[in-house]
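1. Sequence first, then the predicted structure:
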Amino acid sequence: MLNHTETPATTGAATFARLESEVRSYCRSFPTVFKKAQNATLTDIEGREYIDFLAGCASLNYGHNDPDMKSALVDYIMSDGVTHGLDMFTEAKEAFLISFSERILKPRGMDHRMMFQGPTGANAVEAALKLARKATGRENVIAFTNGYHGVTTGALAATGNGSQRAGSRSQLTGVTRMAYDGFHGEGVDSAQMLDDMLGDTSSGIDAPAAILLECIQGEGGLNVASKEFLQRLSAIAKKHGALLIIDDIQAGCGRSGDFFAFEFAGIEPDIITMAKSLSGFGLPMSMVLVKPEYDVFTPAEHNGTFRGNNHAFVTARAALEKFWADDAFAKDIRRKADYLNQRLGAIAESYGFRVKGRGMMRGIDTGSGDKAAEICAAAFERGLVIETAGSSDEIVKVLAPLTISDETFARGLDIVAEAFETVLRAPARVAAE
């Protein structure tokens, strides 16, 4: 994440600086007050438009204010539909359960049950870890370098980022960190290292309840797990009696090119965590998918006051019916992903950088957090909201809405190219002159 010195551009921004906690983050990179949004366009209070390549950090895969979801939600509210339902049966929840089962689970041969808890991704991770530990009777969890799973205590224990871990003054325990695919470079088999460690009773690693990972590490730097790595981990989990948990919170709901980021590997995780774009509309909603044999919580053993956000159920169902009734949307995502890779590849090649990521979750590794921050700031000056990622914030990361028009997408990538040119070429031109 960028961490510029905050310089509010409007009186409204100054209000936030005066009244809001210092923990605020994204607003420091984008010092204006936004008023409205439509698909991939944000508009501030002065009427200036910005192309959105952040999309709520992948919480808005379907863009801002999709008209069909908005209409479904407005109709539901106007009919006095239940807003807050705890985990009681409601018409809105039933409709979502049926739609998700019919459109997502059954076509993929999955019989996972849906569990709702608090409405954030971290809530889903906490529930998944707790469930895996109860189901196996074990405590230890294998997590990976550069992984990001949230900042609540259990999820933070599995998160690798040093600055975020430093924010906790409690002991972050119950997790053994292993190397993610490619962490040690080419020629080092991280999966085999894990298998060897788990197979040796003197390795010092306790038998794990679960192996937890992202298929694409979003905040960790757009590191991508290969098909082979994921398949090996699935086999290793079974071999050693651990559950495989896939954190699909940022990479899910189409961001990878498929609904789930693990589909291309042909594996079936025991537990899957989802949030961010699950509601489709940016409303808080998270879910844990769990194979029936591991659905072992007793009633209310794990819960959350806002696990019954019926407005989110309404928009989530509308998203499924609009975008996942067939494979047309997924095909269009892959087309745009190919275009994104080509455009970023051309920019990266000009400066000796490399493109990282998969699907519509890609970025350019600049090798420097300061450099990436300058590039993102230059892009914002030109009307583009874009952020960084990576252990040192060295990646300029594109998370455009999957529904972005081709014209807007091209213009946004033009701005990315202009920002790179401004930051990396301008000093050379001055020196030459």
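-> Yep, that arrived. Residues are numbered from 1 along each chain as shown.

2. only C-alpha atoms for contact and neighbour calcs from this point on.
-> Fine.

3. got a list of what the most centrally placed residue in the chain touches?
-> Residue closest to the average C-alpha location in the chain (CA atoms, centre = their mean): Gln250, at 1.4 Å. Under the criterion of CA atoms under 8 Å, 6 or more residues apart in numbering, the neighbours of Gln250 are 57-59, 218, 274-277.

4. Now do it against Gly56, distance only.
-> From Gln250 across to Gly56, the span is 10 Å (CA to CA, to the nearest Å).

5. Quick check: what element follows the host helix or strand of Gly12 along the chain?
-> With elements taken from DSSP states H and E, the one containing Gly12 is helix 11-19. Per DSSP H and E, helix 11-19 leads on to helix 26-29 as the next helix or strand towards the C-terminus.

6. which residues touch the very next helix or strand once past that following helix?
-> With elements assigned by DSSP H and E, the helix or strand that comes after helix 26-29 is strand 34-38. Strand 34-38 is contacted by residues 42-45, 63-66 when judged by CA under 8 Å, 6+ apart.

7. follow-up on the earlier one: between the contacts of Gln250, which is nearest Gly363?
-> Distances from Gly363 to the contacts of Gln250, taken as CA to CA, are shortest for Gly218 (10.0 Å).

8. show me the contacts for the closest one.
-> 148, 250-251, 361, 389-390.

9. adding another structure so you can compare the two:
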Amino acid sequence: MKTKTIPGPKAMRVIGTMKKHAYDSTFMYSLVVSHGHNCIIEDIDGNKYLDFTSNIGACPLGYSHPDIIETLAQYASNGTYKIAGQDFYCQEHADLAENISTILPEGFKTFFINSGAEAVENAIKIAYKKMGPLPGISCTGAFHGRTLGALSFTFSRPVQKHNFPELPSKRIKFCIKDDDPEIDAAENILKENKAAFILTEVIQGEGGYNVASKKFISNLRKIATKYGVPLILDEVQSGIGHTGKWWAFEHYNIKPDIMSTAKALQVGATAFNKKFDPGQRSVLSSTWGGGNRIDMAVGSQVIDVIKRDKLLENATKMGCILKKGLLELVGKKGVTDVRGLGLMVGLEFDSALRRDKKLTELFKHGLLTLGAGQKSMRIIPPLIITKEQINEGLGIMHKVLMKT
């Protein structure tokens, strides 16, 4: 997809300004986005990239999708697009609440906030309100956000937690195999201790796209019910279709008590079984109540388009093609594993150094991917991706990853 020098002069000027005046956070490589169309991102120097990240799942319909553009146009002259969403009502809030209820477990209600971390924060607050200020149980390799509450239960990389205070927690292994000897660790804890909740992802995002074993998730559901502890599932990255189902937990034939989602929804959301409703006004609140009216309108449109265009089915089909093509790389040139569900696929390398080198090389060959975990590469294309685009991306990956 490359058309000019990467990075170009305009990009370097923007990056220079950022490094001078802003905190140099988690930027992966020297991409300065200008605009995009379909599954293609163009930078400010005119370089084009095939996007296998969908901005960590936040752009499930790619870029410049006609339905989204039409929705955005409706707000071009609306001066009240950002309101205090928990103090005043608006149609967009009601529409999104009604729309998401069609894809949530029966009997769930939703609270909208700004981000995935806030969605997790409110999920654990709902559990604490019901259970009291007890320790929570969470997993090794987990990532639940950077706010201090969510960060307490994150256990992905030391740099994310060093010197920050934490809420009390008990850690269990995130089991990816049914025969893992630690698969009953949560029950062993609950036999001796009370807990406010069990919190886990089904597919770990930042942790490396590790896919939970079916027995592990099934056991957590049974154990949570047995000991009267709410099961919280974090679907911030995996939710809204990336795995080929609306929610990753649907692959496991279980339901959570409380869940978090964001990214593809455009806003943060904490959804919960009605029996966990705090039942008291002002226990939960958020200044913007879901970002703004535009975000909520786009989020509702995303759900409609996924339904109408059968994009869950497309994610399943394209994911199979993607995974099959990546499996051909396993055992070669430091590629050690491929795993995932639908269009949420992780590629494991033998070292972080090799992974990082290949991320940069793929970028310079016009393909966007991202790192995850200690030495994994995450691949999460938009749900609208076509077979031709998958094959184009695979062609670049085979060319780049098979080089020494």
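-> Sure thing, it's come through. What you see is a predicted model; the values in this text were computed from it and never measured.

10. what's the TM-score here?
-> Put the two chains on top of each other and the TM-score (TM-score structural alignment, normalised by the length of structure 2) is 0.92; 394 aligned residues with a CA RMSD of 2.0 Å.

11. returning to what we had before: find the pair from the contacts of strand 34-38 of structure 1 with maximum spatial separation.
-> Checking these with CA to CA, the most distant pair is Ile45 and Asp66, at 21.0 Å.

12. Who has more neighbours out of these two?
-> Counted by other CA atoms under 10 Å, Ile45 of structure 1 and Asp66 do not tie: Asp66 has more neighbours, with 19 against 13.

13. picking up where we left off before, filter the contacts of Gln250 of structure 1 down to the ones in helices?
-> 57-58 (DSSP state H).

14. Buried only: go through the contacts of Gln250 of structure 1 for me.
-> By neighbour count, with 16 or more other CA atoms under 10 Å, these hold 57-59, 218, 274-277 as buried.

15. Assign a three-state SS to the counterpart of Thr243 of structure 2 in structure 1, would you?
-> In structure 1, Thr243 of structure 2 lines up with Ser256, judged by TM-score structural alignment. Of the three states, Ser256 of structure 1 takes coil according to DSSP: H, G, I helix; E, B strand; the rest coil.

16. check contacts around Ser256 of structure 1.
-> 358-361.

17. can you pick the most crowded of those?
-> Compared across those, Met360 has the highest neighbour count, 27 neighbours, by other CA under 10 Å.

18. ok, for it, nearest residue in space, not its chain neighbours?
-> Excluding its sequence neighbours, the residue lying closest to Met360 of structure 1 (CA to CA, 6 or more residues apart in numbering) is Ala337, at 5.0 Å.

19. Surely the one you found touches Gly359?
-> Yes - here Ala337 of structure 1 reaches Gly359: they are 4.9 Å apart, a contact under CA atoms under 8 Å.

20. Out of the contacts of Gly218 of structure 1, flag the one nearest to Glu263 of structure 1.
-> Taking the contacts of Gly218 of structure 1 together and measuring to Glu263 of structure 1 by CA to CA, the closest member is Ala251, at 11.6 Å.

21. give me the number of residues near the closest one?
-> So Ala251 of structure 1, with other CA under 10 Å, has 28 neighbours.

22. Out of the contacts of Ser256 of structure 1, list just those in strands.
-> Of the contacts of Ser256 of structure 1, the ones assigned to strands by DSSP state E are 358, 361.

23. Output the contacts of Ser256 of structure 1 in CSV, with distance to Arg138 of structure 1 appended to each entry.
-> As requested, the contacts of Ser256 of structure 1 are exported to CSV (distance: CA to CA, whole Å):
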residue, distance to Arg138 of structure 1
Arg358, 34
Gly359, 35
Met360, 37
Met361, 34
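
24. The contacts of Ser256 of structure 1: which two are farthest apart?
-> So, these by CA to CA: farthest apart are Arg358 and Met360, at 6.4 Å.

25. So for the two, which residues contact both of them?
-> Shared contacts of Arg358 of structure 1 and Met360, counting by CA under 8 Å, 6+ apart, come down to 256, 337.

26. For Asn122 of structure 2, which residues are in contact?
-> 270, 284.

27. any idea what it aligns with in structure 1?
-> Asn122 of structure 2 maps onto Ala127 in structure 1, by TM-score structural alignment.

28. Would you quantify the distance from that match to Ala158 of structure 1?
-> Counting by CA to CA, the gap from Ala127 of structure 1 to Ala158 of structure 1 is 13 Å.

29. Check Lys238 of structure 1 too.
-> Lys238 of structure 1 is 20 Å from Ala158 of structure 1, by CA to CA.

30. now do Ile245 of structure 1
-> According to CA to CA, Ile245 of structure 1 stands 12 Å off from Ala158 of structure 1.

31. same thing with Pro8 of structure 1?
-> For Pro8 of structure 1, the distance to Ala158 of structure 1 - CA to CA - is 35 Å.

32. between those two, which one's more packed in?
-> Ala158 (30 against 18).

33. can you pull the contacts of the more buried one?
-> Per CA under 8 Å, 6+ apart, neighbours of Ala158 of structure 1: 141, 143-144, 147-149, 175, 177.

34. hmm, try it at 6 Å
-> Ala143 (CA atoms under 6 Å, 6 or more residues apart in numbering).

35. Stretch 222-230 of structure 1 corresponds to what range in structure 2?
-> Residue span in structure 2 matched to stretch 222-230 of structure 1, by TM-score structural alignment: 209-217.

36. End to end on stretch 21-40 of structure 2, go ahead and measure it.
-> Terminal-residue distance, stretch 21-40 of structure 2 (CA to CA): 29 Å.

37. and that stretch, which residues are buried?
-> 30-32, 36, 38-40.

38. so what corresponds to Lys263 of structure 2 in structure 1?
-> Match for Lys263 of structure 2 (TM-score structural alignment): Lys276.

39. And the closest residue to its match other than its chain neighbours, how far from Tyr351 of structure 1?
-> Spatial nearest neighbour of Lys276 of structure 1, chain neighbours left out: Ser59 (4.1 Å); criterion: CA to CA, 6+ apart. Distance of Ser59 of structure 1 to Tyr351 of structure 1, computed by CA to CA: 31 Å.

40. returning to what we had before: burial check on the alignment partner in structure 2 of the residue nearest to Met360 of structure 1, number of neighbours?
-> In structure 2, the residue paired with Ala337 of structure 1 according to TM-score structural alignment is Gly319. For Gly319 of structure 2, the neighbour count with other CA under 10 Å is 27.
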